[in-house]
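Novice: Take this sequence and fold it.
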Amino acid sequence: MFDVYITKAAKYLPNQPVSNEEMETYLGLINDTASKARRIILRNNKIVSRYYAVDKEGNSTHTNAELTRNAIAQLFDADFSAQELEVLSCGTSSPDVLVPSHAAMVHGLLKNKSVELNSSMGICCSGMNALKYGFLSIKSGNSKNAICTGSEKVSTRLAAQKYNHEIINLKSLEEQPIIAFKKDFLRWMLSDGAGAFLLENQPRGPVSLKIEWMEAFSYAYELEACMYAGGEKLANGDIKPWNDFSPEQWLNESIFSVKQDVKLLDEFILPKGVQSMCEALEKHQITADKIDYFLPHVSSYYFVNGLQKGLQEKGVDIAEEKWFMNLLTVGNIGSASIYIALEELMNSGKLKKGERILLSVPESGRFSFAYAYLTVC
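Specialist: You can find the predicted model right below:
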């Protein structure tokens, strides 16, 4: 078995940062009416700026694959070229097309040479799953290097025009033309961007991060879907898939919009997060004093105090000064968030050899959690 190191990290955030007051300029007004939920949601998540791969007219400036390629391109230099790449592993919840895979579309833009591809589909954990594929490939000796990515392009999915048919349908039924909170909620939470790591079997440069271990958990066997798209939740908790709806329903009910069962999120995301993290730390005999930097991906600052309290109650008291987050300034970029947070820390000049970093990524899709423990080399 071989050691695995993150030797370089890069990010790509499209265009200029978008303030809270500018959001509806980019995403548009549903039914020409400002969202009543926007200010409440932003007050809770505390995000003050984010990035969109669209202009103010709603036109795309980048595809997801282009965002990913632009992040990856920054990993290539005189010491490591695109021609040396062996594995490309890409995670996203918002691929540009259903098929071919996201990794294949990114590889098509790189135009380097034949490489092994892996595409991880899911929500926030898809980026960590992509990382684990690269980690295990190098760990086993199957490859000497890998590039792993997390990326999202959700702005076009959140555009007001995507809900026009549903509004028209509601009016024809003489119902209030208001989009359900489960759909409106995520319009003020999610944004675009990409992050990329270069993994190698030897450390390189002034700062490398050795991946000591990675762990993942799923509670789908006992909990129903919480965040979903391309279907509609039924009364019994099952998801009716998009291909069981008529094309008219796809438009009239915004079937492909991203939805969040907020009550389910509030009930389970923290307890299951605390449970899984404690199990991961216990398995590897890691105590809070062996964590110098804690990078939790949180969708909203609303959850930070609850997570801290829940961990403390289980004996995992990570001091507040060890928490490292950049949600406020870059927004919630789903699978890319943990990449972009670690990239900022890795290139900050703060890290010292021997320090240890814990990455924590929850996914509310059907409650999955992923962790990685790193040592600065």
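
Novice: rest of the way, CA atoms for contacts and neighbours
Specialist: Fine.

Novice: Strands of the stretch 101-250 of the chain, residue ranges please.
Specialist: 116-121, 145-152, 193-200, 209-218, 227-228, 231-233, 239-241 (DSSP state E, counting those that start in this stretch).

Novice: So which of the ones you listed is the most surrounded?
Specialist: Counting by mean count of other Cα atoms under 10 Å, strand 145-152 has the highest mean neighbour count of those, with a mean of 31.

Novice: Which parts of the protein are helices?
Specialist: 23-27, 38-45, 64-73, 102-110, 125-139, 164-172, 181-187, 247-252, 262-283, 304-313, 327-330, 337-346 (DSSP state H).

Novice: Take the ones you listed and write them to JSON lines, including distance to residue 90.
Specialist: Formatted as JSON lines, these follow (distance: least, Cα to Cα, whole Å):
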{"stretch": "helix 23-27", "distance to residue 90": "26"}
{"stretch": "helix 38-45", "distance to residue 90": "27"}
{"stretch": "helix 64-73", "distance to residue 90": "8"}
{"stretch": "helix 102-110", "distance to residue 90": "5"}
{"stretch": "helix 125-139", "distance to residue 90": "5"}
{"stretch": "helix 164-172", "distance to residue 90": "32"}
{"stretch": "helix 181-187", "distance to residue 90": "23"}
{"stretch": "helix 247-252", "distance to residue 90": "28"}
{"stretch": "helix 262-283", "distance to residue 90": "24"}
{"stretch": "helix 304-313", "distance to residue 90": "28"}
{"stretch": "helix 327-330", "distance to residue 90": "20"}
{"stretch": "helix 337-346", "distance to residue 90": "12"}
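
Novice: With respect to residue 202, which of those lies nearest?
Specialist: Between residue 202 and the helices of the chain, the tightest spacing by Cα to Cα is seen for helix 125-139, at 10.3 Å.

Novice: got the buried residues for the closest one?
Specialist: Applying a neighbour-count criterion of 16 or more other Cα atoms under 10 Å, one finds 125-139 buried in helix 125-139.

Novice: Go through those and name the one nearest residue 249.
Specialist: residue 126 (28.7 Å).

Novice: quick one: the closest one and residue 120, what's the gap?
Specialist: Here the criterion is Cα to Cα, to the nearest Å. By it, residue 126 lies 5 Å from residue 120.

Novice: The structure of the following sequence is requested for comparison with the preceding one:
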Amino acid sequence: MTGISILGTGRYLPDRVVSNEEFTAFIETSDEWISTRTGISKRHFADGETTWRMGAYAAQAALDKAGVKAEEIDLIIGTTVTADYQTPSMACVVQHAIGASHAYCFDINAACSGFVYALDLARNQLVCGGAKTALVVSSEMLSRLTDFADRTTCVLFGDGAGACVVRAEEKRYASCLGSDGSGYGLIFCKNPPPASPFSAMPEELNDISSTDIKPGHLWQNGREVYKFATKTMPEAVHNACVKAGVKEEDLAYIIPHQANARIVQAAMKNIGMPMEKAWLTIAHTGNTSSASIPIALDELAESGKLKRGDLLCAVGFGAGLTYGAAVFEW
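Specialist: All right, here's what the predicted structure looks like:
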């Protein structure tokens, strides 16, 4: 079973830290209301950074820890739902910023599952010989999509980036990826095309939800997303473990998407594992979409609690609806 070796991880969190109390200046809320319902105490917001710049900082940190030169990178996969440009890809801009001139680059949008999808794509390219060394960069600026008049969602999100350098190695690895497009309207951000003198606005852009959501603002049906996440995350972890030939109790840590502490608690209960085995950063990062797992992985790597050979499982869910889990050896 050809798996992966993560040579180095990196993260970037903007200096601007926003506490729960700061939201009370413009919406009806409190630190207790936010923290008890989400597990979030503070989050980082970009203050002049771009999405690609945050990704480049995280990428360089991962390269430094891996002891790998940028010129050695053959492939860069970027994940983001908040790209600075419609085109080119974030990955291409990061490539230029870090000097990885030999890499081929592209972005994917699997929302909050993006890192797991990208890690699996990188592994496949490494195994088939398309690349020898890959860089996965997940960078998100959800403050760019946040409706700060919506008290139920604006307190959830944060900005940041995470990255890892990956090579193929004979290690245990398995993944479980999936999507349920019937739930496409449960988490969304409208991006209507500009007015054209030659064509009408597509009516289908208006039937995604009965709610009056402003274009460019992220909206979600929290109750239905909770149901989806607490069902699919345990199933994805179980299926990935079965494919890897291990049991859930063999995992040293689960690194979940940091969406909501209550979701993680319910999912861990459904998996049958104690919360001590879930590595959480949400209290100080909030929900950073696809960047949340690599940010958490980097913090876990720096914690000193991992040893080589430990089995880890990264698991996420997000808009689409998408979900995915990957079991790999540290």
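
Novice: Name the residues contacting each of residue 126 and residue 120 of the first structure.
Specialist: 91-92 (Cα atoms under 8 Å, 6 or more residues apart in numbering).

Novice: can you pull the contacts of the residue most central in space within the second structure?
Specialist: With distances taken as Cα atoms, centre = their mean, residue 290 lies nearest the centre of the second structure, 1.5 Å away. Taking Cα under 8 Å, 6+ apart, we find residue 290 of the second structure in contact with 79-80, 111-115, 138-140, 257.

Novice: and if you look at residue 349 of the first structure?
Specialist: So, once contact is read as Cα under 8 Å, 6+ apart, residue 349 of the first structure ends up touching nothing.

Novice: Residue 4 of the second structure is in contact with residue 123, isn't it?
Specialist: Yes - shown here, residue 4 of the second structure and residue 123 form a contact pair, counting by Cα atoms under 8 Å, at 6.4 Å.

Novice: Overlap of the contact sets of those two?
Specialist: Common neighbours of residue 4 of the second structure and residue 123 (Cα under 8 Å, 6+ apart) are 166-168.

Novice: thinking again about what came up before, pick the most deeply packed of the helices of the first structure.
Specialist: helix 125-139 (a mean of 26).

Novice: Off-centre distance for that one?
Specialist: Centroid displacement of helix 125-139 of the first structure relative to its chain, using Cα atoms, centre = their mean, to the nearest Å, is 14 Å.

Novice: what span of the second structure lines up against that helix?
Specialist: Residues 113-127 of the second structure are where helix 125-139 of the first structure aligns, taking TM-score structural alignment as the criterion.

Novice: separation between residue 292 of the first structure and residue 2 of the first structure?
Specialist: 25 Å.

Novice: re the thing from before, reformat the contacts of residue 290 of the second structure as CSV; add distance to residue 152 of the second structure.
Specialist: Formatted as CSV, the contacts of residue 290 of the second structure follow (distance: Cα to Cα, whole Å):
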residue, distance to residue 152 of the second structure
79, 25
80, 23
111, 19
112, 18
113, 22
114, 24
115, 25
138, 25
139, 23
140, 20
257, 19
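
Novice: List the members of these that persist in the first structure.
Specialist: Retained contacts for those in the first structure, judged by both residues aligned by TM-score structural alignment, their matches' Cα atoms under 8 Å, are 79-80, 111-115, 138-140.

Novice: Just give me the closest of the residues you listed to residue 261 of the second structure.
Specialist: Nearest member of these to residue 261 of the second structure, counting by Cα to Cα, is residue 112, at 15.1 Å.

Novice: how about the closest one, what does it touch?
Specialist: Residues 257, 289-292, 316-319, 322 are the ones in contact with residue 112 of the second structure under the rule Cα under 8 Å, 6+ apart.

Novice: Please apply the same query to residue 140 of the second structure.
Specialist: So residue 140 of the second structure contacts 51, 80-83, 159-161, 288-291 (Cα under 8 Å, 6+ apart).

Novice: Can you find the partner of it in the first structure?
Specialist: So residue 140 of the second structure corresponds to residue 152, using TM-score structural alignment.

Novice: Now that match: closest residue in space, sequence neighbours ignored.
Specialist: residue 192 (5.2 Å; Cα to Cα, 6 or more residues apart in numbering).

Novice: do the same with residue 370 of the first structure
Specialist: Using Cα to Cα, 6+ apart, the nearest residue to residue 370 of the first structure is residue 216, at 4.3 Å.

Novice: What's the one you found aligned with over in the second structure?
Specialist: Residue 216 of the first structure maps onto residue 177 in the second structure, by TM-score structural alignment.

Novice: one step back: in a markdown table, list the strands of the stretch 101-250 of the first structure along with distance to residue 106 of the first structure.
Specialist: Converted to a markdown table, the strands of the stretch 101-250 of the first structure look like this (distance: least, Cα to Cα, whole Å):
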| stretch | distance to residue 106 of the first structure |
| --- | --- |
| strand 116-121 | 10 |
| strand 145-152 | 10 |
| strand 193-200 | 12 |
| strand 209-218 | 25 |
| strand 227-228 | 24 |
| strand 231-233 | 27 |
| strand 239-241 | 27 |
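
Novice: Tell me which of the ones you listed lies nearest to residue 166 of the first structure.
Specialist: Closest among these, once you apply Cα to Cα, is strand 231-233, at 13.9 Å.

Novice: Which elements pack onto that closest one?
Specialist: strand 239-241 (3 or more Cα pairs under 8 Å, 6 or more residues apart in numbering; DSSP states H and E).

Novice: Packing partners of the strand it packs on?
Specialist: strand 231-233.

Novice: Not counting the strand it packs on itself, show me its contacts.
Specialist: By Cα under 8 Å, 6+ apart, strand 231-233 of the first structure touches 239-242, 255-256.

Novice: any chance of these in JSON lines, plus distance to residue 302 of the first structure?
Specialist: Formatted as JSON lines, the contacts of strand 231-233 of the first structure follow (distance: Cα to Cα, whole Å):
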{"residue": "239", "distance to residue 302 of the first structure": "27"}
{"residue": "240", "distance to residue 302 of the first structure": "30"}
{"residue": "241", "distance to residue 302 of the first structure": "31"}
{"residue": "242", "distance to residue 302 of the first structure": "32"}
{"residue": "255", "distance to residue 302 of the first structure": "28"}
{"residue": "256", "distance to residue 302 of the first structure": "27"}
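
Novice: now, which of the residues you listed sits nearest residue 274 of the first structure?
Specialist: Nearest member of the contacts of strand 231-233 of the first structure to residue 274 of the first structure, counting by Cα to Cα, is residue 239, at 26.7 Å.

Novice: excluding its backbone neighbours, what's nearest the closest one?
Specialist: Among residues not flanking residue 239 of the first structure along the chain, residue 233 sits closest, at 4.5 Å (Cα to Cα, 6+ apart).
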